[in-house]
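1. Provide a 3D model corresponding to the input given below.
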Amino acid sequence: MKAYDRVLLKLSGEALAGDKRTGFDEDTCIRVANQVKQLVTEGIQVSIVIGGGNFWRGRTSETIDRTKADQIGMLATVMNCIYVSEIFRYVGIPTEVFTPFQCGSMTKLFSKDGVIDCMSRGGVAFLAGGTGHPYFSTDTATVLRAVELDCDIILMARAVDGVYDCDPKLNPNAKKFHEIPLQEVLDKKLGVVDLTATVLCIENKMPILLFGLSEDNSIVAAAQGKSNGTRMIVK
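-> Below is the predicted model of the structure:
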């Protein structure tokens, strides 16, 4: 039973790489595709943003200009979306890849009407290339697109299974939140999503559900309102 009509799914590039931590883990991508196929079959409209961390972490480099580093990151997300969209096609889901800048014949130029048309026809729209500008993360691009497309919620699939009061890798007693206001995430500087993305969510009352991608059927559970992750809300 679906809980939402239209969702934006944010996938971590690192999570798609699996244990390899770089590139792609095809089995992981196929599992994601089959779950999204179930959502589409249930009548949920789905668009997807994928991070580029399995290829590029330019912000950690001091040898490359920030603008150029971010541009490389944008192209990493394009590669991710083209690859994963083909995995989706392999399992029987029609897809289209949209970018905010021209990529020859490889992608389509982003427009709200184009993306909604793709989803209304039972396809999945991949939103690659971030915002098209440096200094904005894929988290910010995710929120921007979710707001533009009038999505009900952002489903954020990561390697971690929720929001904690501190790093669970460093503190085994870290407390996991089932639900937390986005303003509290901001005030406590929990670093779940970046500052710009958090503020944009608050201003536009866009909730986020953060959950672990590796859990069985986690995407389907999230879309059905049955996730064990953390729901970040706007009060």
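2. from here on, just use CA atoms for contacts and neighbour counts.
-> Noted.
3. and stretch 103-110, which residues are buried?
-> Applying a neighbour-count criterion of 16 or more other Cα atoms under 10 Å, one finds 107-110 buried in stretch 103-110.
4. same check, this time on stretch 185-194
-> Quick answer for stretch 185-194 (16+ other Cα under 10 Å): 185-186, 192-194.
5. between these, which is nearest residue 226?
-> Residue 226 lies nearest to residue 192 out of those, by Cα to Cα, at 20.8 Å.
6. and that closest one, that one's in a strand?
-> No - with DSSP: H, G, I helix; E, B strand; the rest coil as the criterion, residue 192 is located in coil rather than a strand.
7. now it: how far from residue 233?
-> 13 Å (Cα to Cα, to the nearest Å).
8. quick one: the strands in the protein?
-> According to DSSP state E, the chain carries its strands in the segments 6-11, 45-50, 95-99, 108-109, 124-127, 153-158, 163-164, 176-177, 179-181, 208-212, 230-233.
9. pull the distance from the fourth one to the chain's centre.
-> Here the centre of strand 108-109 is set off from its chain's centre by 19 Å, with Cα atoms, centre = their mean, to the nearest Å.
10. again with the second one
-> Relative to the centre of its chain, strand 45-50 is centred 7 Å away, using Cα atoms, centre = their mean.
11. run through who's touching that strand.
-> Outside strand 45-50, the residues within contact range by Cα atoms under 8 Å, 6 or more residues apart in numbering are 5-13, 36, 39-40, 77, 80-81, 115, 119-120, 122-128, 138, 142.
12. one more, please, to line up against the first structure:
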Amino acid sequence: MEQPKYRRIVLKLSGEALAGQLGYGIDSQTIVSIAEQVKKVHELNIEIAIVVGGGNIWRGIAGSAKGIDRATADYMGMLATVMNSLALQDALENVGVPTRVQSSITMQQVAEPYIRRRAMRHLEKGRVVIFAAGTGNPYFSTDTTAALRAAEIEAEVILMAKNKVDGVYSADPSKDPTAVKFETLTYMDMLNKNLGVMDATAASLCMDNNIPLIVFSITEEGNIRRVVLGEQIGTIIRGSVS
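-> Presented below is the predicted three-dimensional model:
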């Protein structure tokens, strides 16, 4: 059997990735495709944690711009991530992958509360764990959640799956035909060049805890598996170039 490069990973999915071609809400065909890809990685005996965004349903910053109190708007965004997490859990279990949702906001009827040691135990038992509701605090993005949870559960890498680009570029490739794709970057390069991969808080957490980040496209079938097997696709971001 092929040997994976990583033992424990955090997969970061944007809410938009679940919307597929719809652009809004949850596209059933897309979420089934993602579940099938995760299943193939799970079959390699890799421990998988997932953080899902909520931008396909609600964005806190956008709500704040429309006059809603920022903290309230962010809590609404956290609830959107819970909806996405439950949908993804259902899709995963339908393809035979045991899954648990842990929420940073207590809602015992639909999800477990986030408890670090319990999450790690689930992973050790071969269950996929989906972290919902962000950090449980307003003003923090789901990118920061991914970095924080990766540090807490001692994940070896964060896989940032994108549905519009296949890596990190010097500019938006859909608008600038001269945009150059980076194969490798440091977190400082990413911040200094203002590439918009993740916010500064998330980047600082990754740098401080020496967690590499791989940005790649999820739209090509099998890419998650290729990444965990060590294929050079997308862009890898580290604390240093070495």
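13. care to give me the TM-score?
-> Superposed pair, TM-score by TM-score structural alignment, normalised by the length of the first structure: 0.97. Supporting alignment: 235 aligned residues with a Cα RMSD of 1.0 Å.
14. any idea how far residue 76 of the first structure is from the residue mapped onto residue 25 of the second structure from the first structure?
-> The equivalent of residue 25 of the second structure in the first structure is residue 23 (alignment by TM-score structural alignment). Here residue 23 of the first structure is placed at a distance of 10 Å from residue 76 of the first structure (Cα to Cα).
15. find the residues that touch each one of the two.
-> In contact with both residue 23 of the first structure and residue 76: residue 55, using Cα under 8 Å, 6+ apart.
16. can you select the buried ones among the contacts of strand 45-50 of the first structure for me in ChimeraX?
-> This is the ChimeraX syntax for the buried subset of the contacts of strand 45-50 of the first structure, where burial follows 16+ other Cα under 10 Å:
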select :5,6,7,8,9,10,11,12,13,36,39,40,77,80,81,115,119,122,123,124,125,126,127,128,138,142
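17. in the second structure, what residues pair with stretch 145-152 of the first structure?
-> So stretch 145-152 of the first structure sits over residues 149-156 in the second structure, by TM-score structural alignment.
18. the longest helix along the second structure against the first structure, how far on average?
-> Ranked by residue count, the top helix of the second structure under DSSP state H comes out as helix 70-94. Compared with the first structure after fitting, helix 70-94 of the second structure deviates on average by 0.4 Å (mean Cα distance after the TM-score superposition for the first structure).
19. so that helix matches what in the first structure?
-> Using TM-score structural alignment, helix 70-94 of the second structure pairs with 66-90 in the first structure.
20. what does the matching stretch rub up against?
-> Residues contacting stretch 66-90 of the first structure (Cα under 8 Å, 6+ apart): 13, 29-30, 33-34, 49-53, 55-59, 94-97, 99, 126-130, 132-135.
21. in helices, which of those appear?
-> Per DSSP H, the subset of the contacts of stretch 66-90 of the first structure in helices is 13, 29-30, 33-34.
22. identify the farthest-apart pair in those.
-> Among those, 13 and 34 lie farthest apart (Cα to Cα), at 17.8 Å.
23. OK, contacts around the residue lying farthest from the centre of the first structure?
-> The C-alpha centroid of the first structure is most remote from residue 63, which lies 28.2 Å away (Cα atoms, centre = their mean). Residues near residue 63 of the first structure by Cα under 8 Å, 6+ apart: none.
24. gap between it and residue 217 of the first structure?
-> Residue 63 of the first structure is 41 Å from residue 217 of the first structure, by Cα to Cα.
25. now distance to residue 68 of the first structure too, for the strands of the first structure, in TSV please.
-> Formatted as TSV, the strands of the first structure follow (distance: least, Cα to Cα, whole Å):
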stretch	distance to residue 68 of the first structure
strand 6-11	23
strand 45-50	19
strand 95-99	18
strand 108-109	21
strand 124-127	20
strand 153-158	26
strand 163-164	31
strand 176-177	37
strand 179-181	35
strand 208-212	30
strand 230-233	32
